Every structure is written in C-alpha cells, then in structure tokens.
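> sequence and predicted structure below; questions after.
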Amino acid sequence: MAIGLICAIPEELAHLRELLLDMVPVRAAHTEFVSGTLDGFDVVLASSGMGKVNSALVATVLADRFGCSPIIFSGVAGGLDPDLAVGDVVIADRVIQHDAGLIENDRLQTYQAGHVPFINPVDRLGYHVDEDLLARVVDRLADFTLPALSEAAGGGNRSAAIRFGMVLSGDQYLHCESTRERLHRDLGGLAVEMEGGAVAQVADAFAVPWLVIRALSDLAGQDSRFDFLAFVDEVAAASVAILRRLLPVLQERRQRTADY
C-alpha cells in the first residue's frame, strides 16, 4: 500500500519530486499523480494547488483510486504562536477549519465543517491525528535535529524547533496581525494554512490515517507576503527532511476506527 503525499505549491513539490525514483505519472482532474519510490518506500505524490477544495479533491483520488494509506500533507504555513519563528516546524495533532461555522452579530463562531449548530449539531470540532500514528511520529523524532537555518532566513546557529499541536486551515492567505492574534488566542492554533483540514476530513471519511507537516515560511502578520517569498524554498526543505525521517514508521499501524 503506497503512502499518499500532497504538497500545495511548486516550491514544496520540487524538493520531493527530485528524490523520487521509478516515476509513473497519471493525470486525473487538474493534477498529475506520480507513483514512485522515495527512500525505498512506495508513494504517490501530487500537487493539489492551494485551498481546501483542491486538497480535498486530491486526497479523495489518493484514497479512492490509488488506495493510499496514510495520506501526508507536507509543506509550509504561517506561524500563529509568537514563540515560534520562521523555519520552525509544526506537526498537527489536530486540525480545525477555522473559517467554517456560523456568522452571527458580525462574528464567526467556528464550528465543525459541514455542520451548523441548529441544523445538524455535533460535539466534534476538527480532526485528531490517529493516536497510534502520532505516538510513533513523536518517538521517531525524539532525537532528530534539523540543521540550522541560513543567515538569510534569520537562522545563524539556531536549529529549527519541532512542535506538535493545533493547525488551523482556511481559504484565505493570512496577512493580518489582529487575525493572527485572535486565531492563536481563541483556537490555540500554532500555525495556519489552507489545506490540511480538508485533507483530514477526506481521510477520516475513508478511515485512512493522515498527517500534516508544516514548516513556517512566515508569521502570518503584516510582513507575511515578503517573508513567504524570501523563505519558502528553504523551509519547505525542512518539512521534506522530517517526512523522510518518518517514512519507516508511517505504515506501521493498528486497525483504525472512526472517531465519532
């Protein structure tokens, strides 16, 4: 069973594609799906494009047509936690679609995607990573250190940190200090991006384990667009380095049951 690998943008995809061997491309919908081997493991690699609909489409094809398990999203994100810096890596233990919910009195009440409190209420908010998979990931990375960031990325002798926690997904590129502070304060997000929540929703529907690995290319504030352009290539490489480290433990899995 192949591991499904998704990236959103070309800078993320390039790092993985150049490592792939025995490539066999197949076109489906708007995406090229490339079967091959990465460090000896069978994978199917695809670039989804940005946003939740694009990533949901690609995750569905990986699960249904290619039978991939697990499905991994590897790429970059904006940082929400002020203790994090460009180049740090956040691995989701839970994802929430922060832009889904009920708008009332000019405010959004974030709610489970696909549900409304007075139509089809649900106690669940977001999607949690499979506990067994997460435990293996934490153990595998316990003694793993990323190389120091370049001076150009503000690194020097500082190695990138690896954190586990909440990742938020929404169909907007965040370039706003006040929204960054609100999302961190109200939802506890460490990072914000545009795809992971949809990948998790699709994977959950197919009872397939999933993982979101995000290296911070910017801090989601007023300088985010400039930071992204300057740092995206280097920090995307950090996400790939972690993915390669995790490959041996991604398919060791117990029987999964849906978390409802």
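In hand now; what should we look at?

> all contacts plus neighbour counts: C-alpha atoms, from now on.
Will do.

> surely Asp42 is within a strand?
Yes: judged by DSSP: H, G, I helix; E, B strand; the rest coil, Asp42 forms part of a strand.

> do I have it right that it meets Val24?
No: contact between Asp42 and Val24 fails when scored by C-alpha atoms under 8 Å: they sit 11.6 Å apart.

> look at these two and report which has more neighbours.
Shown here are Asp42 and Val24; by other C-alpha atoms under 10 Å, Asp42 has more neighbours (19 against 11).

> quick one: contacts for that one?
Met1, Ala2, Ile3, Ser35, Gly36 (C-alpha atoms under 8 Å, 6 or more residues apart in numbering).

> for the spatially most central residue of the chain, pull up the helix or strand it's in.
Nearest to the mean C-alpha position of the chain, counting by C-alpha atoms, centre = their mean, stands Val212 at 3.2 Å. In the assignment (DSSP states H and E), Val212 maps to strand 210-218.

> burial measure for the closest residue to Gly4 other than its chain neighbours, as a count.
Nearest residue to Gly4, sequence neighbours excluded (C-alpha to C-alpha, 6 or more residues apart in numbering): Ile71, at 4.4 Å. Ile71: 29 surrounding residues under other C-alpha under 10 Å.

> isn't Ile71 right up against Val202?
No: between Ile71 and Val202 there is no contact under C-alpha under 8 Å: 9.8 Å.

> check the contact lists of those two and give me the overlap.
Ala59.

> what helices and strands are in contact with the strand holding Val212?
With contacts defined as 3 or more C-alpha pairs under 8 Å, 6 or more residues apart in numbering; DSSP states H and E, strand 210-218 has these neighbours: strand 71-79, strand 89-97, helix 196-205, helix 224-250.

> so how far is the first one off the chain centroid?
The gap between where strand 71-79 is centred and where its chain is centred comes out at 3 Å by C-alpha atoms, centre = their mean, to the nearest Å.

> mind listing residues that contact that strand?
Residues from elsewhere that reach strand 71-79 (C-alpha under 8 Å, 6+ apart): 3-8, 12, 59, 62-63, 85-86, 174, 190-193, 196, 199, 203, 208-220, 224, 232, 235-236, 239-240, 243.

> Ala63 in helix, strand or coil?
Secondary structure, three-state DSSP: Ala63 is helix.

> pull the contacting residues for it.
If you count contacts by C-alpha under 8 Å, 6+ apart, then Ala63 has Gly4, Ser69, Ile71, Ala203, Phe206, Val208 around it.

> try it against this one:
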Amino acid sequence: MTAQYRDSRRYDGTRERVFQACHDAMQPCGFTIKSSRPDTFTIEAEYQYRESPGANAGLFEEFASLAFDKLLSGRFGESITLTVDEDSRVHAVSISRPKTTLLDQGKNRENILAIWKKMDSYLLHSPTVVNDHSVTIGNNSGVVQNDSVGDVRQTNDFRGGAEDRPRTAPAPESRDEADRWEIGVITVLSEETKAVIYALGLHGRRIGGLHFYEGGADAGGTPVRVVATRALAQGNRSAMAAYDNLRRHYDPRIVVLVGIGGAIRTEVAVGDVVVADRIVYYDLRKETKEGTRHRGEERAAPSEVGHAVNAFFTAHDPARFSIEDPGGAVHDMRIWPGLIGSGDAVIADHEAEILEYLAGFNDKILAVDMESGGLTAACHEQSASSGQLQGWLVVRGISDDAGAGKNDDYHRLASWHAATALRKILPYLAPPP
C-alpha cells in the first residue's frame, strides 16, 4: 500500500508558461528535478525527508537526527510528477518512498500545496482554479485517510460537493522578501552582457529556454545577490519582456538597465557613463497636417533609488575614476547624473527633430537609448498587482554622439565602463545590513 496525494489546478495562461512555472517551483519547494520533458509537458522530481531536532533537543535527539540524515534520509521521501495538459491544467501526483504509509509523515499533501503556493506567486493571474483532491491508499475510494506517523494526517472527501466545483482563486500572495534577489540587470547586446558577467563575477544558469547569469557581488563589504539577463532584441518592448522574465523567476528589488547609449550634449564624451533615475519617453506623439506633436512622458525611480544615486554622487564629486579593462589597459572614466531620453528610433543625425524636442522638454537630458522607456513602464505598471514599488536605474556607457558618424567601434569600451560604473554604485543600492 502506497500513500499518494493527487491534485490538479487549472491556470489562466499558455501551456508553455504554466509548464515553466512548474519547473521553477520545484527547487524552492525542496524538490530535485530528475527529468523535464517539454514535449509532453511533464516533470518528474524527488523530495527527501530530513529530520531536524527542535530548539530544545537533547544530545540523544541530535544524535538521532544526525543518524537519520546520514543513513536513512536518501531512502525516505516522495516521488512527484507534474503534467500540464492542453487546457493549462496541472496534474500533480505525489507518491511516498518506500511504498508504505508508515513513514509518509503526511508530507504528500503538504508538499503539493507548497508547490501550488509557489506557482501562484509566479502566475499572477489565475482566475479559475479547479481542485481535484484525492489521497489514495491501494484501491480505496470515497473518504480516504492517511494515518501517518505523528499528529499530521491527510484526509479528503472526494465524493462530491463544493470541492468539486470551480471557484475563484484568492489573490496570489507577493513573494516573500527573503526570496527576492537584490539586483536584477538587463542588457541587450552581447558586449554589454559579457561586460556585466565579467565585472560582477556571474555564472550562467538556464531555466527552460531562458538564460540567466547569477552571482554574489561585493557591495562595499556587503554581499548582494545579482542576476542578469539579456533581452531578446533591441527596443522597449523586448526590454519589457526581459523585465517580466526577471521578475517572474527572481523578483529583484532593483532592476538596472546596463549598456550603451548615445550622448546628445557636447560635454558628455565617448567612454563617459550616464546614470539616470529619471527618463523621458519621447515616442508618444500625435501626427497632424501641421506635423508631429510629441507628448513626452517623464518617469522617476522610487525615492529609495534616488537617495542611493544622490549618496553615490555626494561621495564622488566629481565622479572620475581610473579603471582597468579585462585586457589590462587603463582608462579614465567620468560618471554623470542626468536624464535619458528613450524611444524606439536609432538617432544618427545631430539635426534630428527629436533632439530639438528633447532639448526643449528638459535641458538635463544627457543621452538617448531604446530600452529604458519600456523598462520603466513595466516597473510602474507591475505595482498594481504586486502592491510594492519596483526600483529601477539606468546606467549607460556612451558609445557615440547620436550623429552621422555613429558606429560600433566603441561598443566594447562603453559596455565595460557601464558595467564598472554599476559595480561602483552597488554599495549604495544594497539593502541595509
């Protein structure tokens, strides 16, 4: 006789997205994935029982716990299978190991419910949930009860009634603060990504079809968890998608867009870095017979980020540094505070009408890019569902002057300077000890 727990939930989302959420929920819930088959949307994983002594445990209890972990924990646990069907319904089956109810400890149901809770935090919109609960021992049916060791019991009645009817799922809980990463980084070009990986000492991790780069960076003596990802393409829409991937898998406290940009002020030179906690999105416009009427929109980062930026430039006034690149060459780098204009156009003309508009909108705009508008919009809009402000910052190494001579010659230099600038700002973005 084998203790089992079966449950299913239907989520509002594509089959692929729900399958990815299943995959992501395994490790945080203590499961080790043994196989993941995207072709059949099936994940097989294992969970090992471990014995932990209580806070007031004596020598005998501690010894018994140690003996259990060393000798027996690998034998007792659960095998779990998650399958996503064509209706985006997740079917979960948890089976105790070994095949007995004696050592089940009531964990089958508890662990599946933990997986549901974790998935709810990833899939923020799951309006309809159908629960098909069933704990089975052998071939029994009706009211089934698992009399496990201790006070924990699994019991369920699936003969009909309210539990069998669809119901509206409760609003998902926001991710626990301990689960959040401190800093998330978005890059676009390969040079930008490589620079961030090297400057912060990150290592790669693949989650489904997505690639991330994780690490513990030194923020002035305080270690902070940093994760980076590269957007699929240039532009604001791709930046929004990259942010969604970061938030769904890591939920970073502050997201930093790091890479290259074009200067639109003569005092800002190639190799300088612009740090912006305010941006102007300039693509909103109205086309009339008289011409284009721009409707720029300015966005500011949460005050916590603004204070961090102010503290950095207070400590470094002027912010000038002598830095070494990966090849050993030494460069001078200046870091400027200022605004960045963002839109989906590549600007390669000093006389471009949009540059005249930006100068009139705010003369503190120092550079332009193609992604910060999308990132800041995504950070602003997600607060409606999460209930918390999303910190963001833009760090742009200057690779050109947005003129006709624009080319790729300084992409590598500007990317390295931007990544190095982020490393220097990290101590100010890190949470308090």
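Received it, and whenever you're ready, just let me know what you need. Please read these numbers as outputs of a predicted model, since none were measured by experiment.

> hmm, back to that, list the residues that contact both of Asp42 and Val24 of structure 1?
In contact with both Asp42 of structure 1 and Val24: Ser35, Gly36, using C-alpha under 8 Å, 6+ apart.

> most neighbours among the contacts of Asp42 of structure 1, which one?
Ile3 (26 neighbours).

> rewinding a little: counterpart of the residue nearest to Gly4 of structure 1 over in structure 2?
With TM-score structural alignment as the criterion, Ile71 of structure 1 lines up with Val255 in structure 2.

> distance of its match relative to Thr376 of structure 2?
Separation of Val255 of structure 2 from Thr376 of structure 2 (C-alpha to C-alpha, to the nearest Å): 10 Å.

> common neighbours of these two, please.
With C-alpha under 8 Å, 6+ apart as the test, Val255 of structure 2 and Thr376 both reach Trp392.

> spell out the residue ranges of the strands in the stretch 1-150 of structure 2.
Remark: strands assigned in the stretch 1-150 of structure 2 by DSSP state E, counting those that start in this stretch are 4-10, 32-37, 42-48, 77-84, 89-97, 128-129, 143-146.

> let's have those in CSV, adding distance to Thr155 of structure 2 and mean neighbour count.
What follows is the strands of the stretch 1-150 of structure 2, written out as CSV (distance: least, C-alpha to C-alpha, whole Å; neighbours: other C-alpha atoms under 10 Å):
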stretch, distance to Thr155 of structure 2, mean neighbour count
strand 4-10, 10, 22
strand 32-37, 26, 14
strand 42-48, 21, 21
strand 77-84, 18, 23
strand 89-97, 15, 23
strand 128-129, 20, 16
strand 143-146, 4, 17
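
> can you find the partner of Tyr243 of structure 2 in structure 1?
Per TM-score structural alignment, Tyr243 of structure 2 is aligned with Ala59.

> which residue packs closest to that match, ignoring adjacent ones?
Val199 (5.8 Å).

> before we move on, the earlier item: tell me how far the residue nearest to Gly4 of structure 1 lies from Gln222 of structure 1.
32 Å.

> got it, and Glu11 of structure 1?
For Glu11 of structure 1, the distance to Gln222 of structure 1 - C-alpha to C-alpha - is 22 Å.

> before we move on, what about Arg180 of structure 1?
For Arg180 of structure 1, the distance to Gln222 of structure 1 - C-alpha to C-alpha - is 10 Å.

> the two: which is more packed in?
Using other C-alpha under 10 Å as the criterion, Arg180 of structure 1 and Gln222 rank with Arg180 on top: 24 against 15.

> and for the spatially closest residue to the more buried one that is not a sequence neighbour, the neighbour number?
Spatially, and ignoring its direct neighbours in sequence, Arg180 of structure 1 is nearest to Leu80 (5.7 Å; C-alpha to C-alpha, 6+ apart). Applying other C-alpha under 10 Å, we find 29 residues neighbouring Leu80 of structure 1.

> relative to Leu134 of structure 1, how far out is Leu80 of structure 1?
22 Å.

> got it, and Arg140 of structure 1?
Distance of Arg140 of structure 1 to Leu134 of structure 1, computed by C-alpha to C-alpha: 10 Å.

> now Phe231 of structure 1
In terms of C-alpha to C-alpha, Phe231 of structure 1 sits 28 Å off from Leu134 of structure 1.

> returning to what we had before: my read: the residue nearest to Ala59 of structure 1 touches Asn54, true?
No: applying C-alpha under 8 Å as the test, Val199 of structure 1 and Asn54 come out as separate, 9.5 Å apart.

> the two: which has the busier surroundings?
Under the criterion of other C-alpha under 10 Å, the comparison of Val199 of structure 1 against Asn54 puts Val199 first, with 28 against 19.

> that one maps to what in structure 2?
Using TM-score structural alignment as the criterion, Val199 of structure 1 maps onto Leu375 of structure 2.

> one more: Val89 of structure 1?
Val89 of structure 1 maps onto Val273 in structure 2, by TM-score structural alignment.

> what is the burial count for its match?
32.

> can you map out the helices along the stretch 51-200 of structure 1?
Counting by DSSP state H, counting those that start in this stretch, the stretch 51-200 of structure 1 has these helices, from start to end: 52-64, 131-140, 177-187, 196-205.

> so which of the ones you listed is the most packed in?
With neighbours taken as mean count of other C-alpha atoms under 10 Å, the helices of the stretch 51-200 of structure 1 reach their highest mean count in helix 196-205, at a mean of 24.

> superpose on structure 2 and give me the mean offset of that helix.
For helix 196-205 of structure 1, the mean distance from the matching residues in structure 2 following superposition reads 0.9 Å, by mean C-alpha distance after the TM-score superposition for structure 1.
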